[in-house]
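Engineer: Quick one, structure for this:
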Amino acid sequence: MSRTMSVNPLWLFQIFPWLRWWPRVGRDSLRADLIAGLTGAIIVLPQGVAFAVIAGLPPEYGLYTAMVPAVIAALFGSSWHLVSGPTTAISIVVFGALSVMAEPGTAHYIELALTLTFLTGLFQLAMGVARLGAVVNFISHTVVVGFTAGAAILIASSQIKNFFGVDLPRGAGFAETIWTFAHRLQEINPYVLAVAMVTLLTGILIRRYAPRVPYMIAAMLAGSLVAFLLNHFLGDSRTGIRLLGALPARLPPLSLPDFDPKALSQLAPAALAVAMLGLTEAVSIARAVAARAEQRIDGNQEFIGQGLSNVVGSFFSAYASSGSFNRSGLNYEAGARTPLAAVFASVALGAILLLVAPLMAFLPIASMAAVLFLVAYGLIDFHHIRGILRASKRETAILLTTFLSTLFVQLEFAIYLGVMLSLIFYLLRTSKPNVASVTPDPESPYRPLVARLDLPQCPQVLMVRIDGSLFFGAVNHVEQRLGELAQQFPERRVLVINGRSINFVDIAGAETLVQEARRWRRRGGDLYIYGLKPAAMAILERGHFLDELGRDRVLNNRDEVIRRLYPDLDPEICARCTARIFTECRQGESKVHRLTSAGT
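Structural biologist: Now for the predicted structure:
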């Protein structure tokens, strides 16, 4: 009985995914998660308000979106550090989709937003249940590194106006923000800059010299103190230091989406677009943070977690949510160890709204900007960027393209572009498998096949190894390479292909093998292949290609091939050959020697 109870069935992990990380919870992790959660709750206050305004909703809806959906996504996702909630990209798409249907901020608009959220969650949940999370594999690590670095720059650039106290246009892109700021340097507010610099330096110093102290909270407290003193002695009208202001002191009220079929069909196309964007954001962010935390991400589980968070959130006055770069990066940097940090952040946010909302009015916006500067810097993976720049020109191109497109085009298109480049380069690599002439290594007792032209070669047999899949995209390269080898060694009449490194063969690949066999037979020789994997053999069998190749020409190993072809070799050439690279060659030499001795 005890043995049965000690085993956690797989289905239990799938239904209750938090059981996977629950053993990590302990006194130290709870303390770290609580600190990270408190920090995240403070940071999300201004962000939630701003994102809701962008989405065309009342400010409090951004805070509602940072509560219940964040808890559901944390418990049902796979990432330890991903924090869900309102995001810039989702807010923009929501406004673009709904503003043509209703007046932003009205009751009808809010109802449409909740319905859109419900449909978005259904699409995401369906994709997770259908096990479509494998699409995450097409987002390469280089794309994630470039996207993360670009997003970090965007986070920092979006806080320039708050850090320096300069009036910049709302919603401006990266280039416009930098250009406008460069022309308004004379407008920098020294008091705002002083508060931001004190916050920034405090965070840097505490993080370096007192790592056990929650440096972000300490930094914001230091900035708040400086702001209070400046406003007290000089007056806020002179300093221009803006504070957060009053917040609504209530928890998310219950809500109900519109289940009218007409409304659902009207919102379905927009919901699908939001669902895809949300999943792309969430999985990309989860992978970016997981790469730094050395954690594995389950794409299917993330899809389910995001879907459930939006479905449930639509009944708690939340609009469409996704993974947040700001909050996830902050969560990791603040020392979070388990998803409980996101739960604590949501609970703390609710407590802040109920209990200490008036005190948050004294938090300077410049201090929050400084903290986000720290978060942005921590998101840039300098180590991997240097490695990519040194290792591969192609990967460097993917990195730079993703990074620059993140800065200068819409965020979601930056990811799509990076993924497309990754796929293109992947196809280029797989379409040109290595086709090398090989020969047994006489220095090894196992005589493995090696690609060394300085070793003895058989004058009648050309042995090649194909390293890669033989599919429609690669057959032209393989045919060209085999033709080059045939011209390089015109005296050889038999081609032996080592198929152990061929991962799979499609119809085009099988037809290529048949054509090569015919070509070598016209030259007076033959083609043999050995070591094919069962899946490749199944294709040859079902397509009747084995009959055209000759079943006695497709064998299991090299020894079988040599025993089969050796009797058909020209004995006169064998008699003059000094290479003797096969065991049969040495056996034949002994026979010749005995016959010669007997004749003498």
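Engineer: contacts, neighbours, all on C-alpha from now
Structural biologist: OK.
Engineer: What is the burial count for V53?
Structural biologist: By other CA atoms under 10 Å, 20 other residues sit near V53.
Engineer: From L98, how far off is it?
Structural biologist: 13 Å (CA to CA, to the nearest Å).
Engineer: Now the second one, please; I'll put the structures next to each other:
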Amino acid sequence: MDITRYMPVLSWGRRYGRKELSADLIAAVIVTIMLIPQSLAYALLAGLPPEAGLYASIAPIVLYALFGTSKALAVGPVAVVSLLTASAVGQVAEQGTAGYAIAALTLAFLSGGFLLVMGVLRLGFLANFLSHPVIAGFITASGILIATSQFKHILGVSGHGDTLPEMLLSLATHLGDINWITLGLGGLSISFLFWVRKHFKPFLLKLGAPEKLADVLTKAGPVFAVIATTVAVWAFELQTQGVKIVGEVPQSLPPLTLPGFAPELLGALLLPAILISVIGFVESVSVAQTLAAKKRQRIDPDQELIGLGAANMGAAFTGGYPVTGGFARSVVNFDAGAETPAAGIYTAIGLAIAALALTPLVYYLPNATLAATIIVAVLSLVDLSILKTTWSYAHADFSAVAATILLTLGLGVEVGVAAGVIISVLLHLYKTSRPHVAEVGRVPGTEHFRNVLRHDVQTHPSLLTLRVDESLYFANARFLEDLVQNRVSERTDIKHVVLMFSAVNEVDYSALESLEAINFRLGEIGVGLHFSEVKGPVMDRLKRGHLLEQLNGKVFLSQNDAFRELTHD
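Structural biologist: This next block holds a predicted model:
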């Protein structure tokens, strides 16, 4: 057994040198600066104390660096998973209680266990059943929900609700309670962060700053907002004017913690943990593959499951909550020049130092600033153009996206995730249950066969050739059976039917029975059934049954051979 497959660190660690060390340290400094306010903000989104965000960004990063295969993926709390955590844990415990924190640890434990089992069993392919349009719809809806959920902190009012209508109604009923100082801090923070994203780097470059420095300062935009608003609250004692602040954050490294193992708690959180695992894995692998492709590298999805599973297990035993690979931080890590996963380990060290030494500095940090950080970050996830794109490309995909968005906004994220999985599977079944089957003829002067509706081709009245453009299985076998029956019924001069199997990669037992039924019915009316261009693995499978022994016709190596023999051309 190749142990480096399960511990990639043993592979890249052997080649680690001074060049990699220098690049990884620079990337780690930049990512650490970005993660400090982001980790605090996402803990707030998950309904947990701010330190939980830091804790969830330390041990999980180290464990992923040891077991993961992406050189640039940065693991930790992300917006969508934080929202899912708040939704799931809020069903079993009240926010602010010890039970809430234990439930979050348990959720990370179950999520990590599920990911590890999938990785050991090499089940990474299951994530392919979530279609991209459905994922895009869910993430867009989640971004809207997350941004809306943070406006209570921007306005300085109470608010609740897991769905968009509930949140909007709750905000509307508390509009008379707006704290205008909080609104001013939050509004200025949002405006500043948007300005930093679009205009700060060009502004610095115009002043003559080196591009690398301009990049670092732009990424540190949230830190500037944190410093400015924290100093303002401290200097003017705005907390006495109703401005809610972070308050005391423990100065400590991540503690050793234990998730809850009560059967009732495990049962209540099992399904949410599975949904969080699937969504987190899909998001993480998508980011990792995109970044790896830019450097002609590759990742192993099954080993990624193990890396993410280990990271979540680490979060469960060190005071965190479910984590995954984040898009924004991973892109920053990549752009900053990270050469190996060791950059993540150095980032964890930086965050550990912050947890020990810098937490007293965030005592006066207003919650409105953290909310502004979240709002600006998640609005980049909102992509309503997917509706227009899918509508113009395929109405079925549009229906899936629209349904996922509406269900997520109207009924909550858990229903949205479950609906996304179900819609993805149903969409696949719908598309493959009606496979494209084209009647083909020979292009004059060639041995090529094309669709009779698209090309000027040669056909013969006694020969019907159908090219099946999909593997045959239980969901679409009856469709082909009915199609052949209808075509033969419409044309009484047909003497031979050829099924062109050049695009068929598999025939399951249900489809085999349908082919046998087609053969029997055609034989009863004196029509021969033939096959052409059958792939080797499919032919091997067909030989195990009785179809070929009872076949009314022949199996031809090429469609041209079938055309020439059956039409005597």
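Engineer: Can you give me the TM-score here?
Structural biologist: The TM-score (TM-score structural alignment, normalised by the length of structure 2) is 0.82; 539 aligned residues with a CA RMSD of 3.7 Å.
Engineer: What residues does G410 of structure 2 make contact with?
Structural biologist: Taking CA atoms under 8 Å, 6 or more residues apart in numbering, we find G410 of structure 2 in contact with T163, L164, P165.
Engineer: Of those residues, keep whichever come out buried.
Structural biologist: T163, L164 (16 or more other CA atoms under 10 Å).
Engineer: Cross the contacts of G410 of structure 2 against helices and list the overlap.
Structural biologist: Within these, membership in helices is found for L164, P165, as judged by DSSP state H.
Engineer: so what's S11 of structure 2 closest to, chain neighbours aside?
Structural biologist: Distances taken as CA to CA, 6 or more residues apart in numbering put T4 closest to S11 of structure 2, at 6.0 Å, once the chain neighbours are dropped.
Engineer: mind listing the strands for the stretch 201-350 of structure 2?
Structural biologist: Ranges of strands within the stretch 201-350 of structure 2 are 324-325, based on DSSP state E, counting those that start in this stretch.
Engineer: need the helices for it, in chain order.
Structural biologist: Shown for the stretch 201-350 of structure 2, the helices assigned by DSSP state H, counting those that start in this stretch span residues 201-206, 211-219, 221-236, 263-294, 301-316, 327-335, 342-357.
Engineer: Dump those helices into a markdown table; add distance to H132 of structure 2 and mean neighbour count as well.
Structural biologist: Shown next, in a markdown table, are these (distance: least, CA to CA, whole Å; neighbours: other CA atoms under 10 Å):
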| stretch | distance to H132 of structure 2 | mean neighbour count |
| --- | --- | --- |
| helix 201-206 | 32 | 15 |
| helix 211-219 | 29 | 17 |
| helix 221-236 | 31 | 18 |
| helix 263-294 | 10 | 19 |
| helix 301-316 | 17 | 30 |
| helix 327-335 | 16 | 21 |
| helix 342-357 | 28 | 23 |
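Engineer: I33 of structure 2: which of these is closest?
Structural biologist: Among those, helix 221-236 comes nearest to I33 of structure 2, with 7.2 Å by CA to CA.
Engineer: Against V438 of structure 1, how distant is P456 of structure 1?
Structural biologist: 10 Å.
Engineer: meant to ask about G588 of structure 1
Structural biologist: For G588 of structure 1 relative to V438 of structure 1 (CA to CA), the value is 22 Å.
Engineer: who has more neighbours, those two?
Structural biologist: Applying other CA under 10 Å to G588 of structure 1 and V438 shows that V438 carries more neighbours, namely 21 against 17.
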